[in-house]
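S.K.: prediction below, plus the sequence it came from.
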Amino acid sequence: MTGDTTPAPDHAPDPAVVVGDDGLARPAWAATDPLLREYYDTEWGMPVRDEHGLYERITLEAFQAGLSWATILRKRPAFRAAFDGFAPDRVAGYGDADIERLLADAGIVRNRAKILAAVTNARATIRLREHGGLADFVWGFKPQQTPEPRTFAEIPTTSTESWALAKALRAQGFAFVGPTTMHALMEAVGIVDTHLLGSHRRGTSGIWPA
């Protein structure tokens, strides 16, 4: 009834999550599509602490800007093939012929600015090795606390730390690393835990308590 402010009983189902046929609660975006469900259950939010893994994810997050993550995830095998497995040393050496090759590859997102950013960021990743490496650099922006969202509306899209990380990466020569993209990265690699409190994945990274 409109205007009814009676609190829901404690046993009321959480509208923010969907319980699957396996009895596990997931957010709606990960509840139906088998690929997204597998990604959510096994990968999203788990710690990534190596240079290669972080470079790949920074690259894919940049390509995702303006698109759905499902699109990028379905294309990830093609991206890996096109970008030499996201090996920074290989991508850093790309020249004009490689750029044209990538622009002609229908298996990936053919966006010149994002392709050039991948090369730029590979070179910046290599330079960071002289200052502790990409993994330590990115994880240095881990906050003291993580969000505890109960609903999608409570999940932030940026944070003080993602703004700071974006600024610091740009200062190191990285491109396509805005605060929203970096917040998505921090979620994906376990630096923050934005799993809904009602999700079966909450607290499973080992970085943050449930």
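M.R.: Structure received. Numbers count the residues shown, from 1 in each chain.
S.K.: from here on, contacts and neighbour counts on C-alpha atoms
M.R.: Will do.
S.K.: tell me how far residue 169 lies from residue 89.
M.R.: 18 Å (Cα to Cα, to the nearest Å).
S.K.: between the two, who's got more neighbours?
M.R.: residue 169 (22 against 15; other Cα atoms under 10 Å).
S.K.: all the helices of this protein, residue numbers only.
M.R.: 34-42, 51-64, 69-82, 88-91, 96-103, 112-128, 134-139, 160-171, 179-188 (DSSP state H).
S.K.: the structure to be compared is supplied as follows:
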Amino acid sequence: IKYHDEEWGRLVTDDKTLFEFLVLESAQAGLAWITILRKREGYKKAFHHFDVEQVARMTSEDIEQLMQFDGIIRNRLKIKSTITNAKLFLTIQKEFGSFYNYILSFFPDKKPIINKFKSLSEIPVSSPESDAM
């Protein structure tokens, strides 16, 4: 699958892509990831190509329209949370300069941790950084 080969596990520093991943990961809650990947283009269309400022301005009318759009998971709470998350994303950008800077603030050395696990059994359930987040 293209996503696994070209995107998964790669460092992402630009806020637009980070917002896209936030939207998609939030939509995935309780569902298989492949379900969301198959609807990725629908999410792109529904949420203004992941333009966080436009998503933050979406209204209840927009929500009603999206409830009729089969290109996404039509769950009202997930749609509303996407709009709420966009507003919070903008607040974080304003405070930290970027969402990426906010994420880095959880890491003492201000750089991502690259793990090299060889088996699933080596992967910890949590880390000090994940607990802080």
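M.R.: Ah, there it is. Remember, predicted model here, so these are calculated numbers, not experimental data.
S.K.: of all the helices of structure 1, which lies closest to residue 149 of structure 1?
M.R.: Ranking those by proximity to residue 149 of structure 1 (Cα to Cα) places helix 179-188 first, at 12.8 Å.
S.K.: what does the closest one correspond to over in structure 2?
M.R.: Across structure 2, nothing matches helix 179-188 of structure 1 (TM-score structural alignment).
S.K.: which strands and helices lie in contact with that helix?
M.R.: helix 51-64, helix 160-171 (3 or more Cα pairs under 8 Å, 6 or more residues apart in numbering; DSSP states H and E).
S.K.: which of those helices is buried the deepest?
M.R.: helix 51-64 (a mean of 21; mean count of other Cα atoms under 10 Å).
S.K.: give me the mean deviation of it from structure 2.
M.R.: Taken over the aligned residues, the distance from helix 51-64 of structure 1 to structure 2 averages 0.9 Å (mean Cα distance after the TM-score superposition for structure 1).
S.K.: matching residues in structure 2 for that helix?
M.R.: Against structure 2, helix 51-64 of structure 1 falls on residues 15-28 (TM-score structural alignment).
S.K.: which residues touch the matching stretch?
M.R.: By Cα atoms under 8 Å, 6 or more residues apart in numbering, the residues outside stretch 15-28 of structure 2 that reach it are 12, 35-36, 40, 43, 50-52, 73, 78, 82, 86, 89, 98-100.
S.K.: same question for stretch 81-94 of structure 2.
M.R.: So stretch 81-94 of structure 2 is in contact with 19, 23, 26, 52, 53, 55, 56, 57, 58, 98, 99, 102, going by Cα under 8 Å, 6+ apart.
S.K.: buried set for it?
M.R.: 82, 83, 85, 86, 87, 89, 90, 92, 93 (16 or more other Cα atoms under 10 Å).
S.K.: so how far does that stretch sit from its counterpart in structure 1?
M.R.: Relative to structure 1, stretch 81-94 of structure 2 is 1.2 Å off (mean Cα distance after the TM-score superposition for structure 1).
S.K.: which residue numbers in structure 1 does that stretch align to?
M.R.: So stretch 81-94 of structure 2 sits over residues 117-130 in structure 1, by TM-score structural alignment.
S.K.: for stretch 52-63 of structure 2, same thing?
M.R.: The aligned range for stretch 52-63 of structure 2 is 88-99, by TM-score structural alignment.
S.K.: any idea how far that stretch is from the chain center?
M.R.: Relative to the centre of its chain, stretch 88-99 of structure 1 is centred 23 Å away, using Cα atoms, centre = their mean, to the nearest Å.
S.K.: same deal with stretch 85-95 of structure 2?
M.R.: 13 Å.
S.K.: residue 103 of structure 1 is nearest to which of the helices and strands packed on helix 179-188 of structure 1?
M.R.: Per Cα to Cα, nearest to residue 103 of structure 1 of those: helix 51-64, 13.1 Å.
S.K.: now the angle from that closest one to helix 112-128?
M.R.: Interaxial angle, helix 51-64 of structure 1 versus helix 112-128 (axes from the mean of the first three to the mean of the last three Cα atoms, to 10 degrees): 160 degrees.
S.K.: between helix 51-64 of structure 1 and helix 69-82, how many degrees?
M.R.: 130 degrees.
S.K.: what about helix 51-64 of structure 1, distance to the chain center?
M.R.: 8 Å.
S.K.: repeat that for stretch 8-28 of structure 2.
M.R.: Taking mean C-alpha positions (Cα atoms, centre = their mean), stretch 8-28 of structure 2 and its chain are 4 Å apart.
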